[in-house]
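In: Quick one: sequence and predicted model below, then my questions.
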Amino acid sequence: MSAAEITEAYAAFHEKVAGFVATGDWSGYADLFTPDAVYVEHAMGTFTGRDEIRDWAVRTMTSYPGRMMPGFPISWQVVDADQGRLVCEVVNPMPDPGDGTMLAEPNITIMTYAGDGLFSREEDVYNPLRFHTMAQRWARIAAEHGNADEDVLAWLDRWGGSGGAAPSRAAQRADLARPRSDGMPDRTSSDVDAARSDAMRRAAGAALPEAPQGGGR
């Protein structure tokens, strides 16, 4: 196979994905893969075969936050024809929630081409905490502007609590500068960094069950 063939196959793949986005019907997504294909989604798990890929895609892309993404533009891509692979950066944007804010997060997608226009493997690599934070921020703004429907509000109620995001470093540094009034030793920068890392781990764990997938679509 040639680089041109792989590039053309992925362009056709991407065009069909645009159709799924437009119609909201993702049942045909798995048919872009071979029957024994493997889909590796670093936050959500590994799916083997068309049935598992189809169930995951339909479930994820027809509920918040996946269903709110209006497209998956590609920033760049490279092809390794000898290995039959295409690697690209996919942008996962969200629409204006009501105040003009534009939110997007990227992921790296690794596609393995099997020939005949089908792919045998996809792997999406991204930071689930960043995706969760984006979905959380979008839902809060949309709710403030009356643009959040029931599943967005339900997601926000479950995953949008203040405990879901780590405090900013600036806020932690300000807290560090304040004298202790409880008789305990003053906090150090190491204490702040440790607390922040712990908060980020907790937030990432909370995000995983409902995290939007990276878009190799």
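Out: Alright, I've got the coordinates.
In: going forward, measure contacts between C-alpha atoms and count neighbours the same way
Out: OK.
In: For the helix ranked longest in the chain, which helices and strands make contact with it?
Out: The residue-count maximum for a helix in the chain (DSSP state H) belongs to helix 3-23. Packed against helix 3-23 by the contact rule (3 or more CA pairs under 8 Å, 6 or more residues apart in numbering; DSSP states H and E) you find strand 74-80, strand 85-94.
In: Roughly how far does Gly136 sit from Met111?
Out: Slight slip there: residue 136 is Gln, not Gly. Shown here: Gln136 relative to Met111, a distance of 29 Å by CA to CA, to the nearest Å.
In: now Asp191
Out: The spacing between Asp191 and Met111, counted by CA to CA, is 42 Å.
In: The two: which is more packed in?
Out: More neighbours surround Met111 than the other of Asp191 and Met111, with 22 against 13 (other CA atoms under 10 Å).
In: Was I right to think that one contacts Ala81?
Out: No. With contact defined as CA atoms under 8 Å, Met111 does not reach Ala81; the gap is 11.6 Å.
In: show me where the chain has strands.
Out: Secondary structure of the chain (DSSP state E): strands at 33-41, 45-48, 74-80, 85-94, 103-115, 118-125.
In: Can I get those in CSV including distance to Arg54?
Out: Shown next, in CSV, are these (distance: least, CA to CA, whole Å):
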stretch, distance to Arg54
strand 33-41, 10
strand 45-48, 9
strand 74-80, 22
strand 85-94, 20
strand 103-115, 17
strand 118-125, 13
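In: Check it against this one:
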Amino acid sequence: MTTFPREEIEAAFAEFRRRGVETHDWAGWADMFTEDALYEEHNLGVFRGREAIKSWIVECMADYPTMTLWIEWYAIEGNRVSFYIWNNLPDPTGTGRRFGFPNTTFLEYAGNGLFSFEGDYYNPADAGRVFMEWLGAGGNRETPQDRSLKGIEGWSPAVPEGEYSREEIEREFEIYRQRGVTAVATGDWNQWADQFTEDAQYREHHYGYFNGQQEIRDWINGVMQPFPTMEFPVSYKVIDGNRVSALIPNILPAPDGDDGYYGFDVNSILHYAGNGKWSYEEDVYSPAEAGAVVKRWLAAGGVIPS
């Protein structure tokens, strides 16, 4: 597979941002996908082909004329782009209230200024809650946009500033992955929690926010009890300084005699703090999709330990 020059991908992504984030030219934005592109929106559906993407995005965004978008960060590795974007609604009360939620995205660049894949990850319950709160506060289609809106203060910590080599971060991420494999094989999630700093923070887009290694340890030991055989293979990762953004499907093994796929995608974001420790993790995904997967798995014969 051809790996395109970073400068070419940067230029295409700048135009992608201009058409979408900056000007809301959604038809023109959709034209930046290949004719056979795949778009996985993990709440609203899967769209195959440029025309299907265009039809959906133009209709969808017409319902949100007051929404503005802000990209907090992006990273490029190979032909892949990973970015973190805020969906913001203007404060109808004039009191400084915030109505916004983030999602993460992976793009795959295919050359000639076009992208062949996009995947969006977020909790649709957060989106629905924010929108209903906004309507309750008086928001409507005539509320003026506020392009000064960015992210929510304190949402995530800054990436550590230490200078660590890419080789070290590659090595430690592989250890992170192996700790997950070990936890599944042995049931020992304590060794997985050991890799976080004592003051680490963890944002899980369904279960909440955990402060400190001990809270992370208590949560992971509890949440994994019903799913001791769930696996976490890494599809791919993007490393940018001390930040790692990885797509890590959470997969339940098919019951005996069944060859179905029982997995859901999670975008995990990690901050490396040195000495083999991570100071932050954020898991971005659709809990509704996860719940549907578990329901299908149980119906096919999957068993939760008593």
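Out: Arrived safely. In this text, all values refer to a predicted model and were calculated from it rather than measured experimentally.
In: still on that earlier bit, highest mean neighbour count out of the helices and strands packed on helix 3-23 of structure 1?
Out: Of all these, strand 85-94 carries the top mean neighbour count, a mean of 21, counting by mean count of other CA atoms under 10 Å.
In: Just tell me the aligned range of it in structure 2.
Out: Aligned using TM-score structural alignment, strand 85-94 of structure 1 spans residues 243-252 in structure 2.
In: Give me the spatial nearest neighbour of Asp31 of structure 1, chain neighbours excluded.
Out: Counting by CA to CA, 6 or more residues apart in numbering, Asp31 of structure 1 lies nearest to Arg50, which is 6.8 Å off, once chain neighbours are set aside.
In: Distance of whatever residue of structure 2 lines up with that neighbour relative to Glu198 of structure 2?
Out: Counting by TM-score structural alignment, Arg50 of structure 1 corresponds to Gln213 in structure 2. Per CA to CA, Gln213 of structure 2 is found 5 Å from Glu198 of structure 2.
In: ok, these two, which is more surrounded?
Out: Using other CA under 10 Å, the more surrounded residue of Gln213 of structure 2 and Glu198 is Gln213, with 20 against 17.
In: I'd like the distance between that one and Asn275 of structure 2.
Out: The gap separating Gln213 of structure 2 from Asn275 of structure 2 is 15 Å, by CA to CA.
In: can you pull the contacts of Ala52 of structure 2?
Out: Residues in contact with Ala52 of structure 2 (CA atoms under 8 Å, 6 or more residues apart in numbering): none are found.
In: Which position in structure 1 pairs with it?
Out: In structure 1, no residue is paired with Ala52 of structure 2, using TM-score structural alignment.
In: Look at Ala52 of structure 2 and tell me its secondary structure.
Out: Using DSSP: H, G, I helix; E, B strand; the rest coil, the secondary structure recorded for Ala52 of structure 2 is helix.
In: one step back: show me what contacts the match of Arg50 of structure 1?
Out: 193-194, 196-201.
In: ditto for Arg130 of structure 1
Out: Glu105.
In: Would you mind measuring from whatever residue of structure 2 lines up with it to His206 of structure 2?
Out: With TM-score structural alignment as the criterion, the equivalent of Arg130 of structure 1 in structure 2 is Glu289. In this view, Glu289 of structure 2 and His206 of structure 2 are 12 Å apart by CA to CA.
In: Then Ile53 of structure 2?
Out: According to CA to CA, Ile53 of structure 2 and His206 of structure 2 sit 28 Å apart.
In: When those two are compared, which one has more neighbours?
Out: Taking other CA under 10 Å, Ile53 of structure 2 and His206 do not tie; Ile53 has more neighbours (23 against 16).
In: Identify the residue nearest the more buried one in space, chain neighbours excluded?
Out: Phe47 (5.7 Å).
In: Was I right to think that neighbour contacts Leu38?
Out: Yes. Counting by CA under 8 Å, Phe47 of structure 2 touches Leu38, with 6.0 Å between them.
In: Looking at structure 1, name the residue matched to Gln178 of structure 2.
Out: Under the alignment by TM-score structural alignment, Gln178 of structure 2 pairs with Glu15 in structure 1.
In: That match: how many residues sit nearby?
Out: Count around Glu15 of structure 1 with other CA under 10 Å applied: 12.
In: which bit of structure 1 covers the lengthiest strand in structure 2?
Out: Using DSSP E, we find that the single longest strand of structure 2 is strand 99-111. Using TM-score structural alignment, strand 99-111 of structure 2 lines up with nothing in structure 1.
In: and what of stretch 30-39 of structure 2?
Out: Alignment of stretch 30-39 of structure 2 against structure 1: no match, by TM-score structural alignment.
In: Tell me how far that stretch lies from the chain's centre.
Out: Put simply, stretch 30-39 of structure 2 sits 20 Å off its chain's centre (CA atoms, centre = their mean, to the nearest Å).
In: go on, stretch 69-81 of structure 2?
Out: Here stretch 69-81 of structure 2 shows a centroid-to-chain-centroid distance of 12 Å under the convention CA atoms, centre = their mean.
In: Okay, buried residues for it please.
Out: Neighbour-count burial for stretch 69-81 of structure 2 flags 69-71, 74-76, 79-81 (criterion: 16 or more other CA atoms under 10 Å).
In: just stretch 61-73 of structure 1 next, same as before
Out: By 16+ other CA under 10 Å, the buried positions in stretch 61-73 of structure 1 come out as 61, 64-69, 71-73.
In: Out of those residues, give me the two with the largest separation.
Out: Tyr64 and Pro73 (19.2 Å; CA to CA).
In: That concludes my questions; thank you for your assistance.
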